[in-house]
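**Q** quick check, what structure comes out for this input:
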Amino acid sequence: MSPAPTPTTARVDQWVWAIRLYSTRSAATAACKAGHVKINGATAKPAQTVKVGDVVRAYTAGGERIVAVTGLIVKRTSATIAQQHYDDRTPPPPPKEERVLDIVRERGAGRPTKRDRRLIERWRGRE
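**A** The predicted structure is shown next:
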């Protein structure tokens, strides 16, 4: 019995789930539908195919991840095998002293007003 042939393309939702960017296949599909997964800069639909050499940018709960496709898998395997199928190009997080401090509001101050929210966003650098 010969080994299964390696695929030339794979669905993006299967691939990002198989390399463990998302914990479930349905979460990967939902992220694609919401526009949180991009292939070579273009928003990807769940059934869009990826091939070796593509750059996938995914917004996850842990932050933005940028990975290059070096191999195709469609089934979830161990983490060590999954790491062989992508090259992580995510920039390292900034040092602690460069990170913006969280804004702490006084207890009982209520919801922030529109002006407060805009100031908070400006302090966090998301303007």
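
**Q** alpha carbons only for contacts and neighbour counts from here, please
**A** Will do.

**Q** for this protein, what spans make up the helices?
**A** Remark: helices assigned in the chain by DSSP state H are 12-18, 25-33, 79-83, 114-124.

**Q** dump those to CSV, plus distance to residue 47.
**A** Shown next, in CSV, are those (distance: least, C-alpha to C-alpha, whole Å):
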stretch, distance to residue 47
helix 12-18, 6
helix 25-33, 9
helix 79-83, 20
helix 114-124, 35
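
**Q** and of these, who's closest to residue 44?
**A** helix 25-33 (6.0 Å; C-alpha to C-alpha).

**Q** just the residues contacting that closest one, thanks.
**A** The contact list for helix 25-33, computed with C-alpha atoms under 8 Å, 6 or more residues apart in numbering, reads 13, 14, 16, 17, 22, 37, 43, 44, 45, 46, 59.

**Q** next, the structure of the following sequence, for comparison with the previous one:
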Amino acid sequence: MSEKLRLDKYLWAIRLFKTRSLAAEAIDKGRVKNQGVAVKPSRAVVVGDEYEVRAEARKWVIRITGLLQTRVQYSEAIKYYEDKTPPEELERLQFQAASFNTGKRLSKVGRPTKKDRRDLEDFTENS
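**A** Down below sits the predicted model:
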């Protein structure tokens, strides 16, 4: 029996995209390629195919090892593909995450904080 599975549904099921429509949109925009050629959302997925997938902040190179019809939890989903992403892409992603804004203000940049204002007021009142 030959199962047929759409590419957009597969990418959604293995959790590379949050929704199937986001997967289809990425495919339509040419962000998913098979052997360097853009594909369509309705393309049938075949075990052994390799796809290059670009999402918002990440780029994957995956090899399909099994077909997954429904969305399952992440620990199960990773069993249906092999991540062949180059190491330099993973390093870039780690650097990007490390340099991500933590919410704290950089020292001596921007407006003074409340603590800075109180310290300044204390300094001017005591002199």
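
**Q** TM-score of the superposition?
**A** Superposed pair, TM-score by TM-score structural alignment, normalised by the length of structure 1: 0.66. Supporting alignment: 95 aligned residues with a C-alpha RMSD of 2.4 Å.

**Q** using TSV, lay out the helices of structure 1 together with mean neighbour count and distance to residue 65 of structure 1.
**A** Shown next, in TSV, are these (neighbours: other C-alpha atoms under 10 Å; distance: least, C-alpha to C-alpha, whole Å):
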stretch	mean neighbour count	distance to residue 65 of structure 1
helix 12-18	26	11
helix 25-33	19	13
helix 79-83	13	14
helix 114-124	13	20
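
**Q** looking at those helices, which is nearest to residue 50 of structure 1?
**A** Minimum separation from residue 50 of structure 1 across the helices of structure 1 (C-alpha to C-alpha) falls at helix 12-18, 5.8 Å.

**Q** out of the helices of structure 1, which gets nearest to residue 63 of structure 1?
**A** Closest approach to residue 63 of structure 1 among the helices of structure 1 is made by helix 25-33 (13.0 Å; C-alpha to C-alpha).

**Q** in structure 2, point out the residues matching the closest one.
**A** Alignment note (TM-score structural alignment): helix 25-33 of structure 1 is matched to residues 20-28 of structure 2.

**Q** would you agree residue 89 of structure 2 is in contact with residue 61?
**A** No - here residue 89 of structure 2 lies out of contact with residue 61, judged by C-alpha atoms under 8 Å, at a distance of 10.0 Å.

**Q** when those two are compared, which one has more neighbours?
**A** More crowded of residue 89 of structure 2 and residue 61, by other C-alpha atoms under 10 Å: residue 61, with 18 against 13.

**Q** quick one: what's aligned to that one in structure 1?
**A** Alignment note (TM-score structural alignment): residue 61 of structure 2 maps to residue 66 of structure 1.

**Q** ok, residue 80 of structure 2 next?
**A** Checking TM-score structural alignment: residue 80 of structure 2 goes with residue 85.
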